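Peer 1: coords below, sequence missing:
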């Protein structure tokens, strides 16, 4: 069965994920979740994207505009994590030429948003900005000062007909570093549950997923979680989850980074993010 990614790119994606493992580990250990200092200075990033580099944002700042599958979008500055990646342009290298003027004919390849975990609202006040900067500078953020990052991928949607069953299947087939997994009888917060038979010390990498949660009716929601213990005192249990869901109205798959403590709010997150994303649609 075709995977989540377009045919011919899955191996490249797996290689990319392997290269990112070390980076992601450092990211989680320091909680540096792309604070304003992130430097994606390429032509692929919206020319007037704020990147949350300062506060307040300019009152006259233009929204990032473009389209996904012909659906016109206008994304306000306050929601954007860094910018918008437009089709056909490089993200990680700075272009020597200025990007072309953006219109609703500009195709969006992906974009990322930032929301406060407790309120599911973007940076709107000077206090929000100060809180976000403080969050990125500590490995132990206050419970009320956690932030969620999420990315929107149209390619993931079109690659597999807008369903996530193939993602679950890859985990259950005992792919390298993934599982094998066994299904549990009881659902968790309305989602099917499967767990890896590997013990923590048997994982090839401590962030390898060892729990899966998914909706086997719609196949619109899939969450993979990694459970591990901090490598230094107090050696307490930690978790990292990758929450993926289908947003059919925009022909995208949304990827949300969270923790297992957020699991009970999975449906709330999806509803809130859907409402926000649909507010970007230009009729």
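Peer 2: Good, I have the coordinates. Note that the coordinates shown come from a computational prediction; the quantities given were computed from them, not determined experimentally.
Peer 1: only C-alpha atoms from now on, for both contacts and neighbour counts.
Peer 2: Fine.
Peer 1: now the strands for the stretch 101-250 of the chain?
Peer 2: For the stretch 101-250 of the chain, the strands defined by DSSP state E, counting those that start in this stretch occupy 108-116, 147-153, 181-183, 192-196, 211-214, 221-229, 237-247.
Peer 1: take the ones you listed and lay them out in TSV including distance to residue 84 and mean neighbour count.
Peer 2: Output for the strands of the stretch 101-250 of the chain, formatted as TSV (distance: least, C-alpha to C-alpha, whole Å; neighbours: other C-alpha atoms under 10 Å):
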stretch	distance to residue 84	mean neighbour count
strand 108-116	5	21
strand 147-153	10	20
strand 181-183	36	16
strand 192-196	34	21
strand 211-214	29	24
strand 221-229	24	21
strand 237-247	18	20
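Peer 1: can I get those in JSON lines including distance to residue 22?
Peer 2: Shown next, in JSON lines, are the strands of the stretch 101-250 of the chain (distance: least, C-alpha to C-alpha, whole Å):
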{"stretch": "strand 108-116", "distance to residue 22": "22"}
{"stretch": "strand 147-153", "distance to residue 22": "19"}
{"stretch": "strand 181-183", "distance to residue 22": "24"}
{"stretch": "strand 192-196", "distance to residue 22": "22"}
{"stretch": "strand 211-214", "distance to residue 22": "21"}
{"stretch": "strand 221-229", "distance to residue 22": "15"}
{"stretch": "strand 237-247", "distance to residue 22": "15"}
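Peer 1: those strands: which one's closest to residue 167?
Peer 2: strand 221-229 (7.9 Å; C-alpha to C-alpha).
Peer 1: mind checking how far that closest one is from the chain centre?
Peer 2: 14 Å (C-alpha atoms, centre = their mean, to the nearest Å).
Peer 1: same check, this time on stretch 247-259
Peer 2: Worked out by C-alpha atoms, centre = their mean, stretch 247-259 lies 8 Å from the chain centre.
Peer 1: in that stretch, what's buried?
Peer 2: 247, 250, 251, 252, 253, 254, 255, 256, 257, 258, 259 (16 or more other C-alpha atoms under 10 Å).
Peer 1: second structure for comparison follows:
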């Protein structure tokens, strides 16, 4: 160590440079930095460079995180937009809702008058404005089936055929309307004789059981139906399937004074716990089991996946 009134400076020995570059062996000398102070300057340069590298790494990491977050946000937005577009297309094709805890997706082409939700008018008119979701509670709805093959309305030609049929006197000879209602109580299964409306009777039990059904036949003739619009009434019942069918036959009051008939067929749709009501003419009464099986299959196809 060499004294100097002006102060001290730190330099590294030549041996240090050779054996331990930029090591920790220093001399206290004057504060001016000469050529032997080169190693100290190098230390500060290395330290500064290291700090710069650390800062760049941190900035790069932040940039990568931000890019990843933007990508995730963009991906989520794209997924949401895709889902919204799918739901929009789905809403155009299907009527949705829930009945008795079961979610339904009903092709709109099948529908006769649309879907009536809880809180709407039960005839489907004057419905309150609402946003319909999969959880909206369904009150009732109706579909159309072609009687020749029991197929629903699938094409615009089917729809045109139905419109053409409604312009004729009695379209129920070729088309069957089926309604599904959440309010109809099932017929009493514990009684051998369902409750009758008094002015339809008196009734006579037919022991032949046509088509596997218990039958009660009204004593009224086809000419007695002007006031009650029932005429000759037949009541059919099957206890095992809880099936109830009422058919009325009435004489027309205009030439050629022939008769026409009409049947209302009620049965339960399993799983959905709905009452189905099918409308057709007496000529198709023998198909009652086929009709029930087909309607049940179609109703179960509405269950959402």
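Peer 2: Received, thanks. Just so it is clear, the structure is predicted and the values come from calculations on it, not from any experiment.
Peer 1: can you calculate the TM-score here?
Peer 2: Here the TM-score for the pair of chains, by TM-score structural alignment, normalised by the length of the first structure, is 0.68; 215 aligned residues with a C-alpha RMSD of 2.6 Å.
Peer 1: quick revisit: now, which of the buried residues of stretch 247-259 of the first structure lie within strands?
Peer 2: When DSSP state E defines the strands, the subset of those inside them is 247, 252, 253, 254, 255, 256, 257, 258.
Peer 1: now for those: which two are most distant?
Peer 2: Maximum distance among these (C-alpha to C-alpha): 19.0 Å, for 252 and 258.
Peer 1: sketch out the strands for the stretch 1-150 of the second structure, chain order is fine.
Peer 2: Using DSSP E, counting those that start in this stretch, strands in the stretch 1-150 of the second structure cover 10-12, 26-28, 94-99, 102-107, 111-117, 138-146.
Peer 1: out of the strands of the stretch 101-250 of the first structure, which is closest to residue 67 of the first structure?
Peer 2: strand 108-116 (5.7 Å).
Peer 1: in the second structure, which residues correspond to that closest one?
Peer 2: On the second structure, the counterpart of strand 108-116 of the first structure by TM-score structural alignment is residues 138-146.
Peer 1: and the strands of the stretch 1-150 of the second structure as CSV, adding distance to residue 287 of the second structure?
Peer 2: Shown next, in CSV, are the strands of the stretch 1-150 of the second structure (distance: least, C-alpha to C-alpha, whole Å):
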stretch, distance to residue 287 of the second structure
strand 10-12, 112
strand 26-28, 112
strand 94-99, 28
strand 102-107, 25
strand 111-117, 22
strand 138-146, 14
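Peer 1: of those strands, which is nearest residue 294 of the second structure?
Peer 2: strand 138-146 (9.9 Å).
Peer 1: just checking, what packs against that closest one?
Peer 2: Contacting strand 138-146 of the second structure under the criterion 3 or more C-alpha pairs under 8 Å, 6 or more residues apart in numbering; DSSP states H and E are the following elements: strand 94-99, strand 111-117, strand 151-152, strand 175-181.
Peer 1: mean deviation, that strand versus the first structure?
Peer 2: Averaged over the aligned pairs, strand 138-146 of the second structure sits 0.8 Å from the first structure after superposition, using mean C-alpha distance after the TM-score superposition for the first structure.
Peer 1: picking up where we left off before, which one, of the strands of the stretch 1-150 of the second structure, ends up nearest to residue 130 of the second structure?
Peer 2: strand 111-117 (9.7 Å).
Peer 1: mean shift of that closest one relative to the first structure?
Peer 2: For strand 111-117 of the second structure, the mean deviation from the first structure after alignment is 0.8 Å (mean C-alpha distance after the TM-score superposition for the first structure).
Peer 1: so which bits of that strand are buried?
Peer 2: 111, 112, 114, 115, 116, 117.
Peer 1: with stretch 175-189 of the first structure instead?
Peer 2: Quick answer for stretch 175-189 of the first structure (16+ other C-alpha under 10 Å): 178, 179, 180, 181.
Peer 1: just send the residues you listed back as CSV, with distance to residue 193 of the first structure too.
Peer 2: CSV is the format used below for these (distance: C-alpha to C-alpha, whole Å):
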residue, distance to residue 193 of the first structure
178, 15
179, 13
180, 14
181, 10
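Peer 1: next step: these restricted to helices.
Peer 2: Among these, the subset assigned to helices under DSSP state H is empty.
Peer 1: so how many other residues sit close to the counterpart of residue 72 of the first structure in the second structure?
Peer 2: Using TM-score structural alignment, the partner of residue 72 of the first structure in the second structure is residue 103. Residue 103 of the second structure has 20 neighbouring residues, counting by other C-alpha atoms under 10 Å.
Peer 1: quick one, what contacts residue 103 of the second structure?
Peer 2: Counting by C-alpha atoms under 8 Å, 6 or more residues apart in numbering, residue 103 of the second structure touches 96, 97, 134, 135, 303, 304.
Peer 1: separation between it and residue 305 of the second structure?
Peer 2: As judged by C-alpha to C-alpha, to the nearest Å, residue 103 of the second structure and residue 305 of the second structure stand 8 Å apart.
Peer 1: also residue 233 of the second structure?
Peer 2: Taken as C-alpha to C-alpha, the span from residue 233 of the second structure to residue 305 of the second structure is 43 Å.
Peer 1: which residue in the first structure lines up with residue 217 of the second structure?
Peer 2: Per TM-score structural alignment, residue 217 of the second structure is aligned with residue 195.
Peer 1: what sits closest to that match if chain neighbours are left out?
Peer 2: Using C-alpha to C-alpha, 6 or more residues apart in numbering and skipping the chain neighbours, the partner closest in space to residue 195 of the first structure is residue 211 (4.5 Å).
Peer 1: shouldn't the one you found be in contact with residue 194?
Peer 2: Yes: using C-alpha atoms under 8 Å, residue 211 of the first structure is in contact with residue 194, at 5.8 Å.
Peer 1: from residue 253 of the first structure, how far off is residue 158 of the first structure?
Peer 2: From residue 158 of the first structure to residue 253 of the first structure the distance is 9 Å (C-alpha to C-alpha).
Peer 1: try residue 156 of the first structure
Peer 2: In terms of C-alpha to C-alpha, residue 156 of the first structure sits 6 Å off from residue 253 of the first structure.
Peer 1: same question, residue 26 of the first structure
Peer 2: 26 Å.
Peer 1: and residue 88 of the first structure, by the same measure?
Peer 2: 19 Å.
Peer 1: what's the match for residue 294 of the second structure in the first structure?
Peer 2: Looks like residue 294 of the second structure aligns to residue 272 there (TM-score structural alignment).
Peer 1: and the closest residue to its match other than its chain neighbours, how many neighbours?
Peer 2: In space, and not counting its chain neighbours, residue 272 of the first structure is closest to residue 120: 7.1 Å by C-alpha to C-alpha, 6+ apart. Residue 120 of the first structure: 16 surrounding residues under other C-alpha under 10 Å.
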